[in-house]
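Engineer: Provided below for reference: sequence and predicted model.
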Amino acid sequence: MNELTVDLQIASAATRLPTQEDIERWVAAALAGHQCQQGAAELTVRIVDEEEGRELNLAYRERDYATNVLSFPFTAPVPMPVTLLGDLIVCAPVVAKEAQEQGKTEHAHWAHMIVHGTLHLLGYDHIEDAEADQMERLETSILSGLGFADPYAEVGD
């Protein structure tokens, strides 16, 4: 891929957030090996607090709680000169809480959530067991290439 544009929107009061460069590196790693029109891709990453995360999860998934990452893929109605992948909504307080519960650094869990969400934008899913296995293997491989441990390993492994 030749060009990646990440529109980073910070709508959170959280202070320990990944940098624009971190997010771009993680997205690029998830996109490696996937064809994008004209070699260019664009997506939005919006970092939110629990209230907005809960509202969006309720509106789009009918689940009344904030979740770690929501993915909204975009499909262009006509060919476009750039691949518009869609939007990722990441709830900073949920990522921080999960990282602590899972015994991971926040940085590692942020990387996992960005890679996970980007793969959803590419069409990967984890509803069926076979899909989940494929997606988890791919996430683990991508994160390993970025220098992170297996995100699915049990704490203490």
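Structural biologist: Now that the structure is in, tell me what you want to look at.
Engineer: Going by C-alpha atoms from here, please, whenever you check contacts or count neighbours.
Structural biologist: Fine.
Engineer: tally of neighbours for residue 15?
Structural biologist: 7 (other CA atoms under 10 Å).
Engineer: secondary structure element for it?
Structural biologist: Residue 15 is part of no helix or strand, with elements assigned from DSSP states H and E.
Engineer: got a list of what the residue lying closest to residue 90 once chain neighbours are set aside touches?
Structural biologist: What sits nearest to residue 90 in space, not counting adjacent residues and going by CA to CA, 6 or more residues apart in numbering, is residue 69, at 4.4 Å. By CA atoms under 8 Å, 6 or more residues apart in numbering, the residues touching residue 69 are 88-91, 113-114, 117.
Engineer: any chance you could map the strands in this structure?
Structural biologist: Secondary structure of the chain, counting by DSSP state E: strands at 3-11, 40-48, 69-73, 83-91.
Engineer: among those strands, which is the most enclosed?
Structural biologist: strand 83-91 (a mean of 23; mean count of other CA atoms under 10 Å).
Engineer: could you say what helices and strands that strand packs with?
Structural biologist: Helices and strands touching strand 83-91, by 3 or more CA pairs under 8 Å, 6 or more residues apart in numbering; DSSP states H and E, are strand 40-48, helix 50-61, strand 69-73, helix 106-121.
Engineer: got the ones you listed as TSV, with distance to residue 23 columns?
Structural biologist: Output for those, formatted as TSV (distance: least, CA to CA, whole Å):
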stretch	distance to residue 23
strand 40-48	8
helix 50-61	19
strand 69-73	14
helix 106-121	7
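Engineer: Below is an additional structure, to be compared with the one above:
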Amino acid sequence: MIHIVDIQNACDAQILPSDDLFQLWVNSALNTITTQAFELTIRLVNSDESQHLNKQYRKKDKPTNVLSFPFEVPEGIELNLLGDLVICSSVVEQEASTQNKALFDHWAHMVIHGCLHLVGYDHINDTDANEMEALEIKILAKLSIANPYNI
């Protein structure tokens, strides 16, 4: 199934994945867990916007790699809008470098991680974290990307 992905580039990064890669990563994540077609937005931002949103919605005054904003469909309305991912390019780049990961492998992980959040997965407790991480590892392996938690 091909999901509709709207990419909004609001960052000044020089090296970003192609729209085709974003599409591949979204499809890989969502097709592993659902047969329903979805639509989502991926907004690529600089650290200032990431920090602002992280502070506003999570009360954490620092930029972060990915924020997920699931769309809450009003009762009685049929809509395939999944939500929005906000990914901070500079944080993703810095983490990839620090963790000695290939840049686009880390991008893939952040997109997949965010998509799983949009459909309800979380990592608040150890049980949920283990389930979510196992699913991420499985999806990434299908893309020939190594386990991101083996750092």
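Structural biologist: Nice, thanks for sending it over. Bear in mind that the values here come from a model prediction, so they are computed numbers and not experimental data.
Engineer: which pair in the contacts of residue 69 of structure 1 spans the largest distance?
Structural biologist: 91 and 117 (12.0 Å; CA to CA).
Engineer: Ok, which of the helices and strands packed on strand 83-91 of structure 1 comes nearest residue 149 of structure 1?
Structural biologist: With CA to CA, the closest approach to residue 149 of structure 1 among those belongs to helix 106-121: 8.0 Å.
Engineer: what residues does the closest one touch?
Structural biologist: For helix 106-121 of structure 1, contacts defined as CA under 8 Å, 6+ apart pick out 18, 22-23, 26-27, 29-31, 68-74, 85-88, 90, 95-96, 98-100, 125, 135, 139, 142-143, 148, 151.
Engineer: Residue 46 of structure 2 -> structure 1?
Structural biologist: Alignment note (TM-score structural alignment): residue 46 of structure 2 maps to residue 49 of structure 1.
Engineer: now do residue 110 of structure 2
Structural biologist: Under the alignment by TM-score structural alignment, residue 110 of structure 2 pairs with residue 113 in structure 1.
Engineer: For that match, the count of nearby residues, please.
Structural biologist: Neighbour count for residue 113 of structure 1, taken as other CA under 10 Å: 23.
Engineer: do residue 16 of structure 1 as well
Structural biologist: 10.
Engineer: Over to residue 105 of structure 2?
Structural biologist: Counted with other CA under 10 Å, residues neighbouring residue 105 of structure 2 total 17.
Engineer: Excluding chain neighbours, what is closest to whatever residue of structure 2 lines up with residue 100 of structure 1?
Structural biologist: In structure 2, the residue matched to residue 100 of structure 1 (TM-score structural alignment) is residue 97. Distance criterion CA to CA, 6+ apart; nearest residue to residue 97 of structure 2, sequence neighbours excluded, is residue 103 at 7.5 Å.
Engineer: what do you get for residue 54 of structure 1?
Structural biologist: In space, residue 54 of structure 1 is closest to residue 66, 3.9 Å off (CA to CA, 6+ apart).
Engineer: and the one you found, what does it touch?
Structural biologist: By CA under 8 Å, 6+ apart, the contact set of residue 66 of structure 1 is 50-55, 57, 91, 94.
Engineer: Derive a PyMOL selection command for the buried subset of the residues you listed.
Structural biologist: Typed into PyMOL, the line below selects the buried ones among the contacts of residue 66 of structure 1, using 16 or more other CA atoms under 10 Å:
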select buried, resi 50+52+53+54+55+57+91+94
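Engineer: ok, so of the contacts of residue 66 of structure 1, who is nearest residue 10 of structure 1?
Structural biologist: Distance to residue 10 of structure 1 across these (CA to CA) is lowest for residue 91, with 10.3 Å.
Engineer: No more questions from me, cheers.
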